[in-house]
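1. Just a sequence and a predicted model for now, questions to come.
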Amino acid sequence: MNQIPSIAVTDLPDDALVVDCREPDEWAAGHAEGALHLPLGDIPARVDELPSTDRSLPIICRSGGRSGRAVQWLVQQGFDVVNVEGGMKAWEAAGKPMTSEDGQAPRVL
């Protein structure tokens, strides 16, 4: 397997634009502020929704597995993307800003 390009949570600015590929219930419980929600299974059909940026686009999930698969596929399609090491678990542990959609305090499911 090819090496998947990745980035540490601590190397991302707090307001980084990240693509969250978790499921809707995980997203609702807590996600990075300003993140774009594209569930893993929807990425091939919604790839045109990926924002264009002048740097690598971080892809995040809960712990790095699903986002790693997304990054691997997107790289094959020619996108400049990186896997966020440790996912939202690492994001939360680093104290980075989070928001929720369910009225409760943001958390990682």
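-> Nice, thanks for sending it over. Residues are numbered from 1 along each chain as shown.

2. can we go C-alpha only for contacts and neighbour counts from here?
-> Fine.

3. Please state the offset of the helix ranked longest in the chain from the chain centre?
-> Assignment by DSSP state H gives helix 65-76 as the longest helix of the chain. Mean-position distance between helix 65-76 and its chain equals 11 Å (C-alpha atoms, centre = their mean, to the nearest Å).

4. go on, stretch 30-49?
-> For stretch 30-49, the distance to the chain centre is 8 Å (C-alpha atoms, centre = their mean).

5. Structure two is appended below for comparative analysis:
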Amino acid sequence: MLEITAVELKQRLKNNENLVIIDVREDWEYDEVNLGVRNIPLGDLPQRLEELPDKQTEIIVHCQSGRRSGQAQKYLTQQGYSKVISLKGGIEAYLRHA
């Protein structure tokens, strides 16, 4: 499983890299705190694949703690997406390193 740490993600954002980041938490969780990225809840992912870029593009997925993003990563990989990376520790880790 490919993972990125909160520190690595923050550095890539600081470097203004053009990243595709998907928040797979529920809408209400996203509304409480978010990184300003696209929100596609894990349960909606199968019906919303057309919103994702091509299957060769790197996609970073995150959730609250890392469990759901791991599930999203597994699902997307099964669908043929080759560069899916999960944020280790989720948004909780990201906020701890703010």
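-> Cool, got the structure. For clarity, every value in this text was computed on a predicted model and none was experimentally measured.

6. tm score of chain vs chain?
-> After superposition, the two chains reach a TM-score of 0.83 (TM-score structural alignment, normalised by the length of the second structure), with 91 aligned residues with a C-alpha RMSD of 1.7 Å.

7. hang on, the earlier thing: where does the longest helix of the first structure end up in the second structure?
-> Per the alignment by TM-score structural alignment, helix 65-76 of the first structure matches residues 67-78 in the second structure.

8. List the buried residues of the longest helix of the first structure.
-> Residues of helix 65-76 of the first structure classed as buried: G65, R66, S67, G68, A70, V71, Q72, L74 (neighbour count, 16 or more other C-alpha atoms under 10 Å).

9. do stretch 35-53 of the first structure as well
-> So stretch 35-53 of the first structure, judged by 16+ other C-alpha under 10 Å, has buried residues A35, L36, H37, L38, P39, L40, I43.

10. Ok, stretch 81-96 of the second structure next?
-> Y81, S82, V84, I85, S86, L87, K88, G89, G90, I91, A93, Y94.

11. Now intersect these with the strands, please.
-> V84, I85, S86, L87 (DSSP state E).

12. Just list the residues touching the residue sitting nearest the centre point of the first structure, thanks.
-> For the first structure, I60 is the residue whose C-alpha lies nearest the centre (C-alpha atoms, centre = their mean; 2.1 Å). With contact set as C-alpha atoms under 8 Å, 6 or more residues apart in numbering, I60 of the first structure has these partners: V18, V19, D20, C21, R22, S67, N83, V84, G87, M88.

13. and the aligned residue in the first structure for I21 of the second structure, how many residues sit next to it?
-> Mapped onto the first structure by TM-score structural alignment, I21 of the second structure lines up with V18. Counted with other C-alpha atoms under 10 Å, residues neighbouring V18 of the first structure total 24.

14. Quick check, V18 of the first structure in contact with L38.
-> No - the criterion here is C-alpha atoms under 8 Å, and V18 of the first structure misses it with L38 at 10.2 Å.

15. Over to stretch 35-47 of the first structure now: how far is its first residue from its last?
-> Distance between the two ends of stretch 35-47 of the first structure: 15 Å, counting by C-alpha to C-alpha, to the nearest Å.

16. for stretch 47-67 of the second structure, that is, sorry about that
-> 20 Å.

17. Among the buried residues of stretch 35-53 of the first structure, which are located in strands?
-> Using DSSP E, the buried residues of stretch 35-53 of the first structure in strands are L36, H37.

18. Switch the buried residues of stretch 35-53 of the first structure over to a markdown table; also include distance to E26 of the first structure.
-> Formatted as a markdown table, the buried residues of stretch 35-53 of the first structure follow (distance: C-alpha to C-alpha, whole Å):
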| residue | distance to E26 of the first structure |
| --- | --- |
| A35 | 13 |
| L36 | 13 |
| H37 | 10 |
| L38 | 12 |
| P39 | 10 |
| L40 | 12 |
| I43 | 16 |
